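Engineer: need the 3D shape of this:
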Amino acid sequence: MKRLFACAALLLMAAGPPPARPASPPLKAGAIPPGDAPGARDASVLPRYAGGILLESRDSAFDEIRLPNAPLERQSDKVDAHNNDVYLPPEPLTVEGRLTRMSYLQPEGRSALEVVRGYQQAVKDAGGSVLFECSGDACGGSAVKAARSGGSKTGIIHMLYPYDMIAGPWTECVLQEDRSGQRYTLLDLPKAGGKAAVLAWTVGDVSAGSNCKAWVGRLVTLVVTVETAKREQRMETTAASAMGQGLAQEGRVALYAIQFDTAKADIKPESRPQLAELVSFLRGAPATKVLVVGHTDNQAGIDYNLDLSRRRAQAVVAALTSAGIPAGRMAAQGVGMAAPLASNETEEGRAKNRRVELVKQN
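Structural biologist: From the prediction side, this is the model:
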């Protein structure tokens, strides 16, 4: 196959954010755009496929995502918020860093195989590697349903770009219609640059009354990159006295210095000072009963976030019980993304929403 990206292009683009391409004027949903969406930018670590139009980009300075690294399998009796049976890899690859999601419209006449091979070749030429690839039903889950589907199966598309994250009118047409010819690859970017996931397919039949008929038969691609990045440490330990004041004045207090491993309920060692202050407060107020409430941002499904927040709250209660606080004084509760303190549209907002709260019961 003809090589689509030169090694030099990848290395040059990794040196800094590429310049934005000329943007097309705003169009109504369903129209084929003549150029990039206003304000959309490619990720700095991976060039686009030649001739592709950038439909939408969403960037977070530091976030986490679970990437498909093996065929998806049915997760017992779990269903998502849209009543889809949940399919996931046995052990998804969870990565964190600068997260960028992008959607592209590819030139007419290109195939999903050609586009995926182009991305693979560009990464390998620069010293990276292919970690996983699959096509069609061999990927597991649904290879044809849209991101907005309900009553079916989840698939790779649901892991990479949840439907509730769609912002641009063009991406709406890309992700709301059925698909065909799916191909996927997971890439290890060179020089510890992170990971990239590429999913390509042809837009299938549109629903009755859809204004996206012009997209039928067009090849589109989702590209997700995670660049290695160090998280800025902003968490401060809340003193026992401040906990008492917060509960007395507002009935609740947020504890951001209780930290967890990515996508897990394991309390990180750096949380010990905060746990010590929490133990000190509870010992000094023996009549106080509290709820330990876990909160998440909106970067995964509702059911996933509810379960994760619940397990994290339970882990905190278990740690406090081990420190001698009677279990009867505490109850663990997980609310997932249901009670944000800030917008989930920015990393700063999501960081504020990921927290453990102490709520007074009596």
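Engineer: please count neighbours and contacts with C-alpha atoms only from this point.
Structural biologist: Fine.
Engineer: can I take it that residue 247 is in a strand?
Structural biologist: No: Residue 247: not assigned to a strand; according to DSSP: H, G, I helix; E, B strand; the rest coil it is helix.
Engineer: what about it, distance to residue 360?
Structural biologist: Distance, residue 247 to residue 360, using Cα to Cα, to the nearest Å: 6 Å.
Engineer: equivalent analysis for residue 8, please.
Structural biologist: Counting by Cα to Cα, the gap from residue 8 to residue 360 is 59 Å.
Engineer: for the stretch 151-300 of the chain, what spans make up the strands?
Structural biologist: For the stretch 151-300 of the chain, strands defined by DSSP state E, counting those that start in this stretch occupy the ranges 179-189, 194-203, 219-227, 252-255, 290-295.
Engineer: what would those look like in TSV with distance to residue 93 and mean neighbour count?
Structural biologist: What follows is the strands of the stretch 151-300 of the chain, written out as TSV (distance: least, Cα to Cα, whole Å; neighbours: other Cα atoms under 10 Å):
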stretch	distance to residue 93	mean neighbour count
strand 179-189	10	23
strand 194-203	10	25
strand 219-227	12	26
strand 252-255	28	21
strand 290-295	22	24
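Engineer: sequence B follows; please return its structure for comparison with A:
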Amino acid sequence: MTQLLHKANRLLGNALLAWMVVTPCGVAAAAAAQDHPLLSGMPGYTIESRKHIDFGTLPDAGLMYCAPSKKCDATNPGFSAEGKLIAEGEVTVIRYETQGAGGTLPVARSYEAAIRSIGGRKVTWSEGHEGTQIFLIEKDARRTWVVLENYFKSNYRLTYIEEKPMQQVVTANQMANAIRQQGYATLYIVFPNNSAAIQPDAKPAINEIVALLATDKSLRLSVEGHTDNVGSASANKKLSQDRAASVVKALIEAKVDSSRLQAKGWGGEAPIADNRNEEGRAKNRRVELVKLK
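Structural biologist: Predicted coordinates for the structure are as follows:
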């Protein structure tokens, strides 16, 4: 990360640094110490609020369209087919404000230039300097989305989404206890956006399901996929069915008898949390192992 910041400093030049400083280290001010490591605040602005969560997505639910064709699912990672930013990972939200003159144009131009200098690109449809701009930085096989909300002269907000899967492995014993007590166990297996492909990160969870079935030879399971309510109901139902089928396929490849398994997709029909916020949507994107009679 430090190398990225040094590169940004070299390329921006003194004229741009008069508006924005991308600092690699050694910042003395207490407020600057709370900046995101990738980018600092504009000179003359202070941090009004800062929020960080280990795993989530864009806090606001508004649609964000990317450029130039709006085919966000094909051209820009992290977007749904409808053009909504649905990237997930470590989220940091920082709001800056100033008591001085401020201005939306210098904020927009400075961040756009700074992000471009470290290998990022602008992926929003809107080309204006006011409003919401989304940038994507891809470095060392890791993606970071930067959302700049720049509506007022006196303040702006930066949201960083650093791609990573939500880590959660439920042990075979925990699954067995849940199935015994309530008839099902809940797993959070991370899939790529709009995809049913099993990722290497899912292997520990698959191994625990295999261990569960090996321990109880009479157990038969319905592997049931669930989504949040983002996107169309029909697409979500198909996606959840495909994901459940992918888990079943992985279990069969691990030598589980196919007669002990079935796959079912519910889409967003059975939420367990509030879809109006990201915390709830993350809980709704799940796989349940339901005991078959």
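Engineer: tm score of chain vs chain?
Structural biologist: With the length set by TM-score structural alignment, normalised by the length of the second structure, the two chains reach a TM-score of 0.61; 258 aligned residues with a Cα RMSD of 4.9 Å.
Engineer: returning to that earlier point: more neighbours: which of residue 8 and residue 360 of the first structure?
Structural biologist: Using other Cα atoms under 10 Å, the more surrounded residue of residue 8 of the first structure and residue 360 is residue 360, with 19 against 12.
Engineer: looking at the first structure, which helix is longest?
Structural biologist: Longest helix in the first structure, counting residues (DSSP state H): helix 302-322.
Engineer: who are the packing partners of that one?
Structural biologist: If contacts are counted by 3 or more Cα pairs under 8 Å, 6 or more residues apart in numbering; DSSP states H and E, helix 302-322 of the first structure sits against helix 272-284, strand 290-295, strand 330-336.
Engineer: what angle separates the last one from helix 272-284?
Structural biologist: Put plainly, it is strand 330-336 of the first structure. Counting by axes from the mean of the first three to the mean of the last three Cα atoms, to 10 degrees, strand 330-336 of the first structure lies at 130 degrees to helix 272-284.
Engineer: same deal with the shortest one?
Structural biologist: Here strand 290-295 of the first structure runs at 150 degrees with respect to helix 272-284, directions being taken by the same axes, to 10 degrees.
Engineer: by contact count, what packs against strand 290-295 of the first structure?
Structural biologist: When contacts are defined as 3+ Cα pairs under 8 Å, 6+ apart, strand 290-295 of the first structure sits against helix 302-322, strand 330-336, strand 355-360.
Engineer: past whichever strand or helix holds residue 54 of the second structure, which element shows up next along the chain?
Structural biologist: Assessed by DSSP states H and E, residue 54 of the second structure sits inside strand 46-56. Next along the chain after strand 46-56 of the second structure, taking DSSP H and E as the criterion, comes helix 72-75.
Engineer: what about the aligned residue in the second structure for residue 238 of the first structure, how many neighbours?
Structural biologist: Here residue 238 of the first structure is matched to residue 172 in the second structure, going by TM-score structural alignment. By other Cα under 10 Å, the residues close to residue 172 of the second structure number 19.
Engineer: does residue 172 of the second structure touch residue 211 like I think?
Structural biologist: Yes: here residue 172 of the second structure reaches residue 211: they are 6.0 Å apart, a contact under Cα atoms under 8 Å.
Engineer: quote the end-to-end distance of stretch 248-265 of the second structure.
Structural biologist: 12 Å.
Engineer: quick one: residues in contact with that stretch.
Structural biologist: For stretch 248-265 of the second structure, contacts defined as Cα atoms under 8 Å, 6 or more residues apart in numbering pick out 198, 206, 209-210, 213, 219-226, 237-245.
Engineer: could you identify the buried members of those?
Structural biologist: Buried residues within the contacts of stretch 248-265 of the second structure, counting neighbours by 16 or more other Cα atoms under 10 Å: 198, 206, 209-210, 213, 219-226, 237-245.
Engineer: without its sequence neighbours, what residue ends up closest to residue 51 of the first structure?
Structural biologist: Spatial nearest neighbour of residue 51 of the first structure, excluding adjacent residues (Cα to Cα, 6 or more residues apart in numbering): residue 107 at 5.9 Å.
Engineer: measure the one you found to residue 202 of the first structure for me?
Structural biologist: Taken as Cα to Cα, the span from residue 107 of the first structure to residue 202 of the first structure is 12 Å.
Engineer: overlap of the contact sets of those two?
Structural biologist: Residues touching both residue 107 of the first structure and residue 202 (Cα under 8 Å, 6+ apart) are residue 219.
Engineer: isn't residue 160 of the second structure up against residue 146?
Structural biologist: Yes: Residue 160 of the second structure is within contact range of residue 146, at 4.7 Å (criterion: Cα under 8 Å).
Engineer: who's in contact with residue 225 of the first structure?
Structural biologist: So residue 225 of the first structure contacts 43, 45, 46, 98, 99, 100, 101, 194, 195, 196, 197 (Cα under 8 Å, 6+ apart).
Engineer: what residue of the second structure takes the place of it?
Structural biologist: By TM-score structural alignment, residue 225 of the first structure lines up with residue 160 in the second structure.
Engineer: still on that earlier bit, and the strands of the stretch 151-300 of the first structure as TSV, adding distance to residue 70 of the first structure?
Structural biologist: TSV is the format used below for these (distance: least, Cα to Cα, whole Å):
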stretch	distance to residue 70 of the first structure
strand 179-189	9
strand 194-203	12
strand 219-227	17
strand 252-255	36
strand 290-295	29
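Engineer: out of those strands, which is closest to residue 131 of the first structure?
Structural biologist: Taking Cα to Cα, strand 179-189 is the member of those nearest to residue 131 of the first structure, at 5.4 Å.
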